[in-house]
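Visitor: fold the following, please.
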Amino acid sequence: MVYGILTGDMPPGDMNDTVIPGISCPGYEGHGVIVIDYYFEDGIQTDQHPNPGKPYHGTRRRGFLPDTDEGRSILRLLEIAFDRKLTFTVGRSTTTGREDMVTWNDIHHKTNTHGGPTRFGYPDPTYLSRVRDELASKGVTE
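Guide: Prediction:
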C-alpha cells in the first residue's frame, strides 16, 4: 500500500504520444496504435542516483498501446507515472550490462506491436491489466 504520492528519481526527459490509425496491434484489430516516445539526454547524476556527480547516458525508448478506451486509460496513467518520475531511473542496463544508463523502472511497456510477450509485443491479452496493476503498486490510479 502506498501512502501519499510516491515520486521517483527519473532524470529530466520528454514523453510524447501519437495515434496511428492505419495500423493495429494483434488482438486489437480495427483500432489504431498509440505510440509513446520517451527521450532523455545525457546528464549528470544527482544525489538521488547511484553515482552522484558522474555522467549518465540518455536514451530513446518507444512503447505501444492499442487505441482503445482501455489503452487510452493506461496512457493517462503512464503520463501520471512519468510526471511523478517513476517510469525510468539511472542504473545498470539489463540489456547491455553498462552502468550509469537511463533504464526502465519496473513499469513494463510493449516495445513492439507484434511478436507476442516473448518479443515484448502483442498479442498479450493480459498486458493492459498487468501494467495497470504495476502502476497501482506505485500509487498511480485513476
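
Visitor: drop to CA atoms for contacts and neighbour counts, all remaining ones
Guide: OK.

Visitor: would you say Tyr39 is within a strand?
Guide: Yes. Residue state for Tyr39 (DSSP: H, G, I helix; E, B strand; the rest coil) corresponds to a strand.

Visitor: the residue nearest to it when sequence neighbours are not counted: what's it in contact with?
Guide: Distance criterion CA to CA, 6 or more residues apart in numbering; nearest residue to Tyr39, sequence neighbours excluded, is Arg60 at 4.6 Å. Arg60 is in contact with Asp37, Tyr38, Tyr39, Phe40, counting by CA atoms under 8 Å, 6 or more residues apart in numbering.

Visitor: could you count how many residues lie near the first one?
Guide: Yep, that's Asp37 we're talking about. Neighbours of Asp37 under the rule other CA atoms under 10 Å: 15.

Visitor: check contacts around it.
Guide: Asp14, Met15, Asn16, Asp17, Arg60, Arg61, Arg62, Gly63.

Visitor: likewise the second one?
Guide: The neighbourhood of Tyr38, defined by CA under 8 Å, 6+ apart, consists of Gly13, Asp14, Met15, Asn16, Thr59, Arg60, Arg61, Arg62.

Visitor: out of the residues you listed, which are inside strands?
Guide: Applying DSSP state E to those, the entries found in strands are Asp14, Met15, Asn16, Thr59, Arg60, Arg61, Arg62.

Visitor: grab the two from these that are most spread out in space.
Guide: Asn16 and Thr59 (14.2 Å; CA to CA).

Visitor: now show me the structure for the sequence below, then we'll compare the two:
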Amino acid sequence: MSVERLRESLPGYELWVMGTYAITYSFPAGSLNGVSYEAKKFTEYVPANPYPKNLLRKAFNTGLLFKIKIIRSYRGEIIWNNEFPHITNKLGGPDNNGYPDPGHYKRICDALMAKLKAAGIEYKE
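Guide: Here you go, the predicted structure:
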C-alpha cells in the first residue's frame, strides 16, 4: 500500500485544504491455499485526512480490504472487498464510482470501523 498526497481537492470536498490521498494497493502474482492469481494494482481516492488513510492502512494490513475470487478450481482473481465503499475515480459521481459523493467520507470510515471491530481488531487514532 502506497499513499500519494495530491494538491487538488476532490469535487464536493473543496473546503478540505489538505487535498486528496491517492492510495495504491499493489499485489504481485502469487498463490494462496493452492489458488494462483495474477499481479494486480488498485487505486482509490479519499479526502486528505489522516483518519480514513490510517483506517484503510489498518484494514489493508489485516487483510480486510481485498478478497480472492475463485474463477476456476485452482485459479483466482484479487478483487475489492465490496463491504467497503471504494471510490476509484476522481470525477463522475457515485454512479461512476467517483466524486462528488458527499456521504463517502462517513460511509468509508463507518464501514472500516465496524469491520475492524467485528474482526476483533482494535483501532485507536
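
Visitor: circling back to that earlier point, nearest to Gly139 of structure 1 among the ones in strands among the contacts of Tyr38 of structure 1?
Guide: Closest to Gly139 of structure 1, out of all of those and judged by CA to CA, is Met15, at 19.7 Å.

Visitor: quick check: that closest one touching Ile36?
Guide: Yes. Counting by CA atoms under 8 Å, Met15 of structure 1 does reach Ile36; the two are 6.9 Å apart.

Visitor: show me which of those two is the more surrounded one.
Guide: Shown here are Met15 of structure 1 and Ile36; by other CA under 10 Å, Ile36 has more neighbours (21 against 16).

Visitor: and that one, what's its match in structure 2?
Guide: Under the alignment (TM-score structural alignment), Ile36 of structure 1 pairs with Ile23 of structure 2.

Visitor: what's the answer for Met101 of structure 1, then?
Guide: Using TM-score structural alignment, Met101 of structure 1 pairs with Glu77 in structure 2.

Visitor: what is the burial count for that match?
Guide: Neighbours of Glu77 of structure 2 using other CA under 10 Å come to 17.

Visitor: a helix runs through it, doesn't it?
Guide: No. Per three-state DSSP, Glu77 of structure 2 lies outside any helix segment and is strand.

Visitor: contacts only, for it.
Guide: Each residue near Glu77 of structure 2 by CA under 8 Å, 6+ apart is listed here: Tyr37, Glu38, Ile68, Lys69, Ile70, Ile71.

Visitor: for structure 2, which segments are assigned as helices?
Guide: Remark: helices assigned in structure 2 by DSSP state H are 50-61, 104-118.

Visitor: on that earlier part again, which of the contacts of Glu77 of structure 2 does structure 1 keep?
Guide: Checking those against structure 1 (both residues aligned by TM-score structural alignment, their matches' CA atoms under 8 Å), the contacts still present are Tyr37, Glu38, Ile68, Lys69, Ile70, Ile71.

Visitor: now the counterpart of the third one in structure 1, nearest residue through space, not along the chain?
Guide: In structure 1, the residue equivalent to Ile68 of structure 2 is Val90, according to TM-score structural alignment. Leaving aside its sequence neighbours, Val90 of structure 1 sits nearest to Val102 (CA to CA, 6+ apart; 4.5 Å).

Visitor: surely the one you found and Tyr56 touch.
Guide: Yes. Counting by CA under 8 Å, Tyr56 is a contact partner of Val102 of structure 1 at 7.0 Å.
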